[in-house]
Structure formats: structure tokens, C-alpha cells
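got a predicted structure here, sequence first:
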Amino acid sequence: MKLCRISPVFSLFVLCLALPPFAFAQQNYQPVHKNGEGKWRIGFYQGGEYNDYAPVTKALVGRLAELGWIKPSIGECLATARDSESVWTCLTRADSDYLEFVADAFWTAQWKDDLRQARRADFMNRATTRRDLDLVLALGTWAGQDLATDEHDIPVLVCSTSNALFSGIVQSAEDSGHDHVHARVDPTRYARQVRLFHRIVGFKRLGVVYENSREGISYAGMDQIGPVARELGFELVTCEAPFSGVTQAEAEGAVLACHEELAAKVDAVYLTIHRGLNMKSIGRLLEPLFARNIPTFAMGTLYEVNAGAMMSMAQPDFRYAGDFYAETMARILRGERPRDISQILLDPQDVRVNIAVAKRIGFHLPVDIISDAQETLSVIEDYREQPDSAGK
């Protein structure tokens, strides 16, 4: 199937129309001291470890170093940090004249509901009594949901959420609904992915695995892909797999069971964000789909195509998001209200494909897709023996 090539100039024009007028104004991101001489105290809050959180935070810090908020020497420590906690440990030792990453201001719930309530209560107590933090980085949907509230007024920068709007973190793409809250939004990210997948594969029945909860529906992008299914006339075949309140092994087992069930019912699968689907488990979880020659499109853009998904949108690094978060953080610390800063940042629209996967399942990838892809892979990698951070 031949796809139309869209002019880069036209794409830029459309993007410009989506941006607010002040997005074109010259911004000042240069560092300033707190009250003219002190350091800004920064905290970190997450629901648990997830593959994106450490690299997103590293990218944010890299941009802060470029802007002068932190000394570049932080890069040496970050180079070996593999998860959020080790990244935070590096940051607490960072050399900066402007920022202090507070050692005891790190919260994680380890994806456990009971710990989540306890961590939230602990944060709220600190935010309303000690009031010793100037900004908190909130990584992921749980973190955004927990901190996007008027129960406190500490500035919150929500990073790496799958759908800040549907999950209730923000009021709209244009307005967070809270003066102290900012969350990056790409309101049509998953709809664009599924449209592209449908144009290439032409499936009639698309399989989707998700947890039947507000967070699970958000992670799977159901609010976006449901309308696309109705518009394009294909059927969504869903399978429920829990990821919260269960062990890691149980989460992975639930996804495997769903893939075994869906493989007999669908002609394509959209691999969504799920705690059970991670770098170590993906090879095993894709086996039922390979057995039935099912094409797959991964919502995630980190390791999935390398490990056996046929395609995804490209994300060679996290620089584009890290720059956005760092510059937003700089603007907040320089005095802008988080609510007044544009939240919209569209994902890059480049594609990654794995021709080894296509060959294995007997699917003919269109020549235009291969030639236009930012990255084309020719092997399927086995990550099962490599370290991994699982989460959501």
C-alpha cells in the first residue's frame, strides 16, 4: 500500500497552527538564584520504576546542564545510573550553584496501591507543614494524579505520562486546571499511531491488552483509538490484564494469557503500555503472536521494535522531551506560573520498522514505509538476560 508523502514545510505549517502565539516569543531559560542568593530545592515523585523515567530525567538534566543550572560533571554519574533511584542519587550529589536535589524528597510507591496512599499522605504532610520544596518532578500517571491537586501549592512538573488529559491530571490540553501544575500533553498521539498502523496493515480486528481501570484505559490510549476504530470501521478486540495490586510475575502472566487469547481472534495487535510488557518479558510475550503471524505496532518507543514488535514511532533518544521539561522547569523557577506555560508537545512522527519481524510473519512492508523510516532494523534482539526496570 502506497502512502502519501507529506511535505516537511506543510507539516511545520500545521504544527505552527497548533501552537499558542506566545510559543514564538523569545524565552529566557538562564539560571537564577532563589531570592537572589539561595538554591531551589527539588523533589521527585513516581508511582514506581518504569523504562522511560530514568532516561527522561537524564535528558532533562542534560538540558539543565546546557542552560547552566547544573554543572556538566553530573553526566559522569548519570552515565551508569539505570533507574530513577540511582539517577536521583546522582542528582543529590550534583554540583550546582542554583539547584539542590533534596536527598529525602524522593517518593516511590513501587506500583503498590497501599504504598501509593502512604507516599501521597507523606508528601502532602510535608508540602503543607514543612513547605521546604520549590518544585517537584512527578514521573508518570500515578504521580501526576497524586500531586495534581489544590491540597498543596508546590509547583509540579508532570513528566512521562501516557495521557495526562484522560487520566484526569489536567483539565484540558490548554489548561492544567491548577495554577501550580504543568503536564506535557500530546492529545492525538495514539490516534495517529493507530491510523498509520491501519493504513499499512489494513486490519479488520485489532487486539489491545489493558487493565480495566482509569489508569489502565489511559495507558492503552483507549479514549483515542476507540473513535478511530469507529471512524475507520475496524473492530477493537480487547483483553483485560491487571497490572496494579499484583506481582510482576502475575502482570506478565496476564499479558501472556491475553496474547494467547487474542492471537486466535485478531489480525493485528497494538502493544500498549503495561507493567507486564517490559524489556525482559517481551520476547516471551510475543511468541503467541509470532505463531499466528500477527503484525504488531508498539505504543512504546524504547526497546519494543528491537525485541520483536514489527513497528513503532521512532524515538532514538529522549532529548526532545527532556528539552521541553527542562525549559519548562527553568521558566517556572524564573517566576512563570506553571498553568500559564503551554503543555502541548507533539511526538516526532518518524517510524521505526523491523524487517526481520515482517519476514518472520510473512508480512510485506510497503516500500515507502521502509524507505521513509528513520530506522530500519534487520535483527530481533533477545533482552531476556539484560537488566530491566519494569513498571508503567
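Received it, and whenever you're ready, just let me know what you need. Values in this document were obtained by computation on a predicted structure and should not be read as measured data.

switch to C-alpha atoms for all contacts and neighbour counts from now on
OK.

which SS state does L165 fall under?
coil (DSSP: H, G, I helix; E, B strand; the rest coil).

how much space separates the closest residue to it other than its chain neighbours from H182?
Of all residues not flanking L165 in the chain, S172 sits nearest, at 6.0 Å (CA to CA, 6 or more residues apart in numbering). Distance of S172 to H182, computed by CA to CA, to the nearest Å: 11 Å.

and here's the other structure:
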Amino acid sequence: MKEERTVFALTKSLRAIVGALAIGAVCASALAAEKVVAVTSYVEHPALDAVRDGTKDELIAEGFEPGKNLKWDFQSAQGNAGTAGQIAKKFVGDNPDVIVAIATPSAQPIVAATKTIPVVYSAIADPMAAQLVKDWKPSGTNVTGLSHMLDPVRQVEVIKRVVPNAKRVGIVYNPGEANSVSALNNIKGELQKAGITLVEAAAPRSVDVAPAAKSLVGKIDVMYTTTDNNVVSVFESLAKVCNDAKIPLIASDTGSVKRGAVAALGVNFYDLGRQTGKVVVRILKGEKPGDIASSTSKNLELYVNTSAAQKQGVTLSPDFVKSAAKVLN
């Protein structure tokens, strides 16, 4: 009997120990598995929304699911620089595992606010001009990311294929956004090589876009837009000016084609988001952002809108339309 009681006691104690260890392991596993990704975008419009959604979908595909083992915290600055700064301070205070900053005006205050929390920028045309990284090599800092920098040579080719005899190209841009100024200077230099003049109109706020566009009527042969966030956020107002004045409108964001542009040669922003998500996953699994080189998306697509071409008084060549990855009627 004494031996049986001893065995029973030992068995009971062993079960208690195993149970405690199991509970501890589960709790530890849960704590270790939960990751926090804080995401901020300067403004919500189709291109930036696609980056956000692509990033989230890639995380889910890699096994990081919101509500299970991932806390996903998204904040939009709604196009306000002051709000972008407030979000940066909040995120740094929250100390997440990774911060994803979409668009230049959101990325700059985040990078300025922390030198320790991993930061992955995305949808930045020129990360060097924005002073996020020094070059395309691994930064050695807490920052890495994805750019949608476009080759101005190919952009000018699209302009010339839509309006072969164009001599004056108009552009509406935000002079306070490094992303826009860099893109403007790149396209300006290439247009000059082709004997084409760039006519500029500043729009510091989204409400300034339509008036700025109207100021160019009668002065230009074609309107071109970069991925300026002010412009893209109210793209329909720009398209209306071009429709009324019969000015062909060309974008560098494929998402703007269905919103009224005749054509656009640009990156697929959802794919850019998926690429961004892959970088975030690498960091969540232990890699340092400073060891991951910044990169650009090489997957460019041509979108064409034949209905917009008709409204804006331009005839597209059959070969040009045929070369498009997507044609909207």
C-alpha cells in the first residue's frame, strides 16, 4: 500500500509538473508568436491603398494573421503633414516590431523619429532625395524599403506615342513633396533632350490641383502626372479639367487610368505591396533591416483608356493600344 501511495504521489506530481510546463510553453509560444506591425499611409487613394492591402495579404500568406498571431495597426494621415508627424510619435511610443511607412510624407517623420525600430518604406519614388537612405545598398541602419522610381526615358516615350507632335507638357505637382520634385526634375531633363518644354503649376494642397490645372489650359499640348499624392488623391478633378479643355492626360500610376487618364506606364502597386510584405516578413523572422538593400519594382505595365482618349480629343494608334497590358473602354 505504501509503495502504491508513493507511486500515486509521484505520478500526480509528475502530471502537475508536465501540466505547468505545457501551460508555460503555450503562454511563451503565444507571446513569442504575436507580432505587431504598425502601418501608416499619407493619404488613402487607390495606389497607396493597393500597397497597404498587398502588404497585408503577403503577411497573411506567410502565416501572420491579424487577430491570431499578428496585431495590424493602420493609421492614415489623411493628407495632413501634422497628422503624419503625430502618427510617427504614436507608433514610436507603441514600439511595434516593424513600422511600414507608405508614401514620402509619412516615411520622413517616421525615419526621423526612430533609429531603432525597423522601418520599411514603400511607394517612394526617390528614397535618396527623401533622405530615407543614402543609396541602393544595405543601409546599415533601421531603414529599408521599396521604391517605384520610374525611368523618365520610358515615360517620355509614352507621351510621344500618345501625342507625337507635343511641344509643351504640363505638370501639376506639390513643391513640398520630395517625391514629386524629384520626379519632376527627372522628367524635365528627359523632355528637354527631346526638344519638349515642361510647363509647371504648383498645387501645395489637394484643393489646389484643379485650379492649377486650369491655369495651364491654352499653354500645353498634353498633361502629365507623376505619383504626387495631392494630385492622385483628387485625380478625377484633374481629369475633368482635361476633358473640358480637350487636353490628353497621361499618368505614371496605372490606377489613375480608370479614373480618367488616357494612358499610364507604371508599377502594379498591389505587387509593390506584396514585395513590401516579403521584406516585413524577413524582418519579423529575424533579419535586420540594415542588411536588406532597398530596391525598385521592375514590373511595369501599360494601361490605356480609349474612352478617356475620345473625351480628350486624341486618337491612339492601334499598335499602341495593342501593346497595353490592360485596355479600358
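Alright, I've got the coordinates. The structure presented is a predicted model; accordingly, all values stated were derived computationally and were not measured.

now the TM-score, please.
In this superposition the chains share a TM-score of 0.80, using TM-score structural alignment, normalised by the length of structure 2; 301 aligned residues with a CA RMSD of 2.9 Å.

rewinding a little: who has more neighbours out of S172 and H182 of structure 1?
H182 (32 against 15; other CA atoms under 10 Å).

could you check how far the residue nearest to M149 of structure 2 when sequence neighbours are not counted is from G290 of structure 2?
Excluding the flanking residues, the one nearest M149 of structure 2 by CA to CA, 6+ apart is A125, at 4.3 Å. Separation of A125 of structure 2 from G290 of structure 2 (CA to CA): 20 Å.

then Q310 of structure 2?
In terms of CA to CA, Q310 of structure 2 sits 49 Å off from G290 of structure 2.

higher neighbour count, these two?
G290 (19 against 16).

and that one, what pairs with it in structure 1?
Mapped onto structure 1 by TM-score structural alignment, G290 of structure 2 lines up with R339.

tell me which residues touch that match, please.
By CA atoms under 8 Å, 6 or more residues apart in numbering, the contact set of R339 of structure 1 is D175, S176, G177, H178, D179, H180, V181, H182.

ok, the aligned partner of D267 of structure 1 in structure 2 - contacts?
By TM-score structural alignment, D267 of structure 1 lines up with D221 in structure 2. Residues near D221 of structure 2 by CA under 8 Å, 6+ apart: V163, A166, K167, R168, V169, G170, I247, P248.

what sits against the spatially most central residue of structure 2?
Centroid check for structure 2 by CA atoms, centre = their mean gives A123 as the closest residue, at 2.7 Å. Neighbouring residues of A123 of structure 2 by CA under 8 Å, 6+ apart: L48, V51, I102, A103, T104, L146, S147, H148, F269, L272.

so which of the residues you listed are in helices?
Per DSSP state H, helices hold the following members of the contacts of A123 of structure 2: L48, V51, T104, F269, L272.

the fourth one against V51, yeah?
Yes: F269 of structure 2 is within contact range of V51, at 5.4 Å (criterion: CA atoms under 8 Å).

the stretch 151-300 of structure 2: helices as residue ranges?
152-162, 178-193, 209-214, 229-233, 235-245, 269-284 (DSSP state H, counting those that start in this stretch).

after superposing, tell me the mean distance of the last one to structure 1.
With both structures laid over each other, helix 269-284 of structure 2 and its partner residues in structure 1 are 1.9 Å apart on average (mean CA distance after the TM-score superposition for structure 1).

picking up where we left off before, what does the residue nearest to L165 of structure 1 align to in structure 2?
Match for S172 of structure 1 (TM-score structural alignment): D135.

its match contacts D126, doesn't it?
No: when contacts are counted by CA under 8 Å, D135 of structure 2 is not listed as touching D126 (10.0 Å).

for the helices of the stretch 151-300 of structure 2, which one sits closest to E4 of structure 2?
With distances scored as CA to CA, the stretch of the helices of the stretch 151-300 of structure 2 nearest to E4 of structure 2 is helix 269-284 (51.2 Å).

show me what that closest one is packed up against.
helix 46-61, strand 98-102, strand 119-124, strand 143-147 (3 or more CA pairs under 8 Å, 6 or more residues apart in numbering; DSSP states H and E).

of all these, which lies closest to G85 of structure 2?
strand 98-102 (11.8 Å).

which residues touch that closest one?
36-42, 48, 51-52, 91, 107, 110, 117-124, 280, 283-284.

ok so, going back, restricted to buried residues, select the ones in helices among the contacts of A123 of structure 2 in ChimeraX.
Buried subset of those, written as a ChimeraX selection, criterion 16 or more other CA atoms under 10 Å:
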select :48,51,104,269,272
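
quick check: buried residues in stretch 71-86 of structure 2?
K71, W72, Q75, S76, A77, G79, T83, A84, G85.

assumed the second one was part of a strand.
Put plainly, it is W72 of structure 2. Yes: counting by three-state DSSP, W72 of structure 2 is located in a strand.

I'd assumed V36 was in contact with it.
Yes: in terms of CA under 8 Å, W72 of structure 2 counts as a neighbour of V36; the distance is 6.2 Å.

counterpart of T144 of structure 2 over in structure 1?
Checking TM-score structural alignment: T144 of structure 2 goes with H182.

need the contact list for that match.
V156, L157, V158, V170, S176, P338, R339, I341, Q343.

next: A263 of structure 2.
Counted by CA under 8 Å, 6+ apart, A263 of structure 2 has contacts V158, L249, I250, A251, T254, V257, L302, Y303, V304, N305.

please point out which of these structure 1 shares.
Here is what carries over to structure 1 from the contacts of A263 of structure 2, by both residues aligned by TM-score structural alignment, their matches' CA atoms under 8 Å: L249, I250, A251, V257, L302, Y303, V304, N305.

kindly state which residue of structure 1 is aligned to the residue nearest to M149 of structure 2.
By TM-score structural alignment, A125 of structure 2 lines up with S162.

wait, that match sits on S218?
Yes: in this structure, S162 of structure 1 is within contact of S218 by CA under 8 Å, at 6.7 Å.
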